[in-house]
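Q: return a 3D structure for these sequence lines:
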Amino acid sequence: MPIATRIATPTDVDDCARVLAAAFADDPVMSAIWPDQHRRHRALARYFAASIRNFHLPGGGVQVATDEEGHLRGVAVWDPPGQWDQPISRTVRALPELVPAFRFRTTAALTVRRTLDEHHPRTPPHWYLANIGTHEDHRGQGYAAQLISDRLAADPDTAAYLVCTREKNISFYEQFGFEVTGTITLPVGAKPMLWAMIREP
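A: As a prediction, this is how the structure comes out:
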């Protein structure tokens, strides 16, 4: 089955958000922000749409994977080198969309963001894989792998960084040359452990 990847456009935002919301429905980080499963599932699509639209799409790094009929099946949210640290002005503009998603969990969300930022490497310049997910009916069919392979192949001389939220997924990223460089414990919710991973140029 042919898989094609391309840069996302504004018309893809809602589809991307739905795919990521399903993929992260029970993710440890999202569970730390929204411990209540029902509220989490209701909030995620709104959160991802706001995040992609305001923070990631402007950098041109959001990629989608489509099947042979052009249907969106996978999403990779990449921030280009030097663009992972979002300016305060952009965050302020995004608040009207973010606050309804977080509601009473805004403090927890800010704590998670601050913790991840504190552990984020400043050097070398790198692509940052903020999120990646596949449509729930098409997992295990190579969409995520294609998204990562295409991004790394397009810029092999630049490092890449990600935070793995599940230990069982470490081996998946190791296939692409990522190595665990440290662990991060979130100080909220069930205090999940995360794994920082870097792929050198």
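Q: from here on, just use CA atoms for contacts and neighbour counts.
A: Noted.
Q: Ala101: what's it in contact with?
A: Ala43, Leu44, Arg46, Tyr47 (CA atoms under 8 Å, 6 or more residues apart in numbering).
Q: another sequence for comparison is provided below:
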Amino acid sequence: MGRLVQARAADTEVLAGVLASAYRGDPVWSWLMPRDREWRLRVLFRGHLTQQIPYGRVWTDDSRQVACVWAEPGAWKLPAAYLLRNARTLVRAGRWELPRLGARLLALERRHPGAPPHWYVEFLGTRAEAQGTGLGAVVLGGLLERADTDGRPVFLESSNERNLGFYQRLGFVTERRLTFRSGPQMWAMWRHGQPG
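A: As a prediction, the model looks like this:
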């Protein structure tokens, strides 16, 4: 069925393609990037993965059909240095919608809970052709086992209502619906530790 694998720098391009494929039909990303979406998502995710892989925050399966960006407690907030290093990528990917993209990212950061300390599923995506095969549950399930051992909860924001059932089957509970001045809503979800 597959196993959890920590991504390496050599996986960057493939995993950027995985996330671009996974999010191309997503309601929020469709609103943020109405034109040239898959190409722009690939640019955006390539830049982000390049920054996150060296910290051990990107996980996949052995067939490289899933990508998960997973931040340890206290590491979910992107530092100013990250934004400066990725400014060109954000401009290239954001294009005409850069103000909209920036506003949504800032709104999410402002609403991100400061406590309790938690693991954070920043992105989880399965290549479109491999969705429904259980590989996403293998990758995220392996990371959730680590969180359970650590004893701290896990937080995520889902940008697609269709995915809520998947997360609920893995123990997440919808805490609240996130609405914004413009654009599609999202859902804030928590998974509190499961007894080992």
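Q: before we move on, the earlier item: which of the contacts of Ala101 of the first structure count as buried?
A: The neighbour-count test (16 or more other CA atoms under 10 Å) marks Ala43, Leu44, Arg46, Tyr47 as buried among the contacts of Ala101 of the first structure.
Q: how about the residues you listed in CSV, adding distance to Arg139 of the first structure and secondary structure?
A: As requested, these are arranged in CSV below (distance: CA to CA, whole Å; DSSP: H, G, I helix; E, B strand; the rest coil):
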residue, distance to Arg139 of the first structure, secondary structure
Ala43, 22, helix
Leu44, 19, helix
Arg46, 22, helix
Tyr47, 22, helix
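Q: most centrally placed residue in the first structure?
A: Asn131 (1.3 Å; CA atoms, centre = their mean).
Q: for the equivalent of Pro125 of the first structure over in the second structure, helix, strand, or coil?
A: Alignment note: Pro125 of the first structure maps to Pro117 in the second structure; criterion TM-score structural alignment. Secondary structure, DSSP: H, G, I helix; E, B strand; the rest coil: Pro117 of the second structure is coil.
Q: ok, and the closest non-adjacent residue to Pro117 of the second structure?
A: Pro73 (5.4 Å; CA to CA, 6 or more residues apart in numbering).
Q: chain center to stretch 112-127 of the second structure: distance?
A: 7 Å (CA atoms, centre = their mean, to the nearest Å).
Q: what helix or strand is the alignment partner in the second structure of Cys16 of the first structure on?
A: With TM-score structural alignment as the criterion, Cys16 of the first structure lines up with Leu15 in the second structure. Per DSSP states H and E: Leu15 of the second structure is located in helix 12-23.
Q: which strands or helices does that helix pack on?
A: The contact analysis (3 or more CA pairs under 8 Å, 6 or more residues apart in numbering; DSSP states H and E) places helix 12-23 of the second structure against helix 37-52, strand 66-71, strand 119-126.
Q: nearest to Val5 of the second structure, out of the ones you listed?
A: strand 66-71 (9.8 Å; CA to CA).
Q: tell me, that closest one lands on which residues of the first structure?
A: So strand 66-71 of the second structure sits over residues 74-79 in the first structure, by TM-score structural alignment.
Q: mean per-residue distance, the matching stretch versus the second structure.
A: Aligned to the second structure and superposed, stretch 74-79 of the first structure gives a mean residue distance of 1.0 Å (mean CA distance after the TM-score superposition for the first structure).
Q: for the match of Pro125 of the first structure, what are its contacts?
A: Pro73, Gly74, Arg152, Pro153 are the contacts of Pro117 of the second structure under CA under 8 Å, 6+ apart.
Q: who are the contact partners of Cys70 of the second structure?
A: Wrong residue type there; residue 70 of the second structure is Trp, not Cys. Neighbours of Trp70 of the second structure in contact, by CA under 8 Å, 6+ apart: Arg57, Val58, Trp59, Trp119, Tyr120, Val121, Glu122, Phe123.
Q: would you turn those residues into JSON lines with distance to Ala137 of the second structure?
A: Formatted as JSON lines, the contacts of Trp70 of the second structure follow (distance: CA to CA, whole Å):
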{"residue": "Arg57", "distance to Ala137 of the second structure": "17"}
{"residue": "Val58", "distance to Ala137 of the second structure": "15"}
{"residue": "Trp59", "distance to Ala137 of the second structure": "12"}
{"residue": "Trp119", "distance to Ala137 of the second structure": "17"}
{"residue": "Tyr120", "distance to Ala137 of the second structure": "16"}
{"residue": "Val121", "distance to Ala137 of the second structure": "13"}
{"residue": "Glu122", "distance to Ala137 of the second structure": "15"}
{"residue": "Phe123", "distance to Ala137 of the second structure": "14"}
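Q: which of those residues lies closest to Asp36 of the second structure?
A: Phe123 (20.3 Å).
Q: counterpart of Asn160 of the second structure in the first structure?
A: With TM-score structural alignment as the criterion, Asn160 of the second structure matches Arg166.
Q: can you pull the contacts of the closest residue to its match other than its chain neighbours?
A: Spatially, and ignoring its direct neighbours in sequence, Arg166 of the first structure is nearest to Leu194 (6.9 Å; CA to CA, 6+ apart). Counting by CA under 8 Å, 6+ apart, Leu194 of the first structure makes contact with Val163, Cys164, Thr165, Arg166, Glu167, Thr183, Ile184, Thr185, Leu186.
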